[in-house]
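# Need a 3D model of the following:
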Amino acid sequence: MDQRVSFITLAVHDLDATRRFYLDGLGWTADLDVPGEVLMIPVGEHLVLSLWHEAGFEAEVGAIRRGPGLAPLTLAHNVASREEVDAVLETARRAGADPVQDAQERAWGGYTGYFGDPDGFRWEVAWNPGPIGEKVLP
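You can find the predicted model right below:
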């Protein structure tokens, strides 16, 4: 098996709110947009963020866990500087992200902040000055 990820698929409660946030708010472009069903957004070379309405997701994958707290995952958007971290967080804030946690210096040497999308999925915006951080930049 090749060592790679092709799709990141998330179940969302309100696909219209998700569309407004990612396409209108963040300015991203979808390759596939089926109202009421799915939104597929290319997010990297050979990588697609697939946002399914939770009913369709459950029909295909099985029952999803519901309850208080955050989903136990984060998505990360790495950038080349501290200034870009702040700029991306501001873009997310203008797009309606809630919450937005301002960036801060991290003990491991980076600078990161977080924002939540309409379903509460947390996006980390990070400047990572090390080799792994440089590896993921375009």
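
# contacts and neighbour counts: CA atoms only from here.
Will do.

# Once you drop chain neighbours, what's closest to D117?
Nearest in space to D117, with sequence neighbours left out and distances taken as Cα to Cα, 6 or more residues apart in numbering, is A97 at 5.5 Å.

# what about the one you found, distance to L137?
Distance, A97 to L137, by Cα to Cα, to the nearest Å: 23 Å.

# give me every residue that touches the closest residue to A80 other than its chain neighbours.
Nearest non-adjacent residue to A80, counting by Cα to Cα, 6+ apart: W127, 5.9 Å away. W127 makes contact with N78, V79, A80, S81, R82, V85, G110, Y111, T112, G133 under the criterion Cα atoms under 8 Å, 6 or more residues apart in numbering.

# Please generate a structure for the following sequence too, so the two can be compared:
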Amino acid sequence: MDQRLSLVTLAVGDLPTTRAFYIDGLGWEPAVEAPGVLMLRAGEHLLLSFWDRREFEAEVGPIGSGIAPLTLAHNVSSAREVDQVLDQARAAGAEEVRLAEHRAWGGYTGYFADPDGFRWEIAWAPGEVNEIVLPPAPHAD
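Below you'll find the predicted structure:
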């Protein structure tokens, strides 16, 4: 099995609200839309998929309640960008979970919750992590 992730699927309570948050609020573009499903390109070979909770449960079984024991991370190339993305998420209606702060390991991160409570970490992680997860910077011609 190749070491890669193809899709991350999240069950959501109100797909139109989720769509409005990500598309209208954060400016992402849909890659695939079907009844009860919204998929967004999240990387070169990665889709972030949102399923209507009822359809999700019909396929994979009942899910529990409370905060999902996971976070989604969006890494950026500077601490300033962390603040900009957190501001954009707040303006789109995100719940502020944790203000951005400098971390002992040298990075700068903060958290927000999307309309279904999924926690997003917005991070600047100088060094190896950002070298792996960030796309190459565009070259000036």
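
# TM-score for these two?
For this chain pair, the superposition-based TM-score is 0.94 by TM-score structural alignment, normalised by the length of the first structure; 135 aligned residues with a Cα RMSD of 1.0 Å.

# For the aligned partner of V136 of the first structure in the second structure, grab the count of nearby residues.
Correspondence of V136 of the first structure to the second structure, assessed by TM-score structural alignment: V133. Neighbour count for V133 of the second structure, taken as other Cα atoms under 10 Å: 13.

# Correct me if wrong: V133 of the second structure contacts S77.
No. Using Cα atoms under 8 Å, V133 of the second structure makes no contact with S77, being 10.3 Å away.

# For the aligned residue in the first structure for D24 of the second structure, which non-adjacent residue is closest in space?
D24 of the second structure maps onto D24 of the first structure when the alignment is built from TM-score structural alignment. Distance criterion Cα to Cα, 6+ apart; nearest residue to D24 of the first structure, sequence neighbours excluded, is A95 at 7.6 Å.

# roughly how far apart are the one you found and P129 of the first structure?
Computed as Cα to Cα, the A95 of the first structure to P129 of the first structure distance reads 27 Å.

# go on, W28 of the first structure?
Using Cα to Cα, W28 of the first structure is found at 26 Å from P129 of the first structure.

# Then P72 of the first structure?
25 Å.

# Grab the longest helix from the second structure for me.
Longest helix in the second structure by number of residues (criterion: DSSP state H): helix 79-91.

# which helices and strands sit right next to it?
strand 95-102, strand 108-113, strand 119-124 (3 or more Cα pairs under 8 Å, 6 or more residues apart in numbering; DSSP states H and E).
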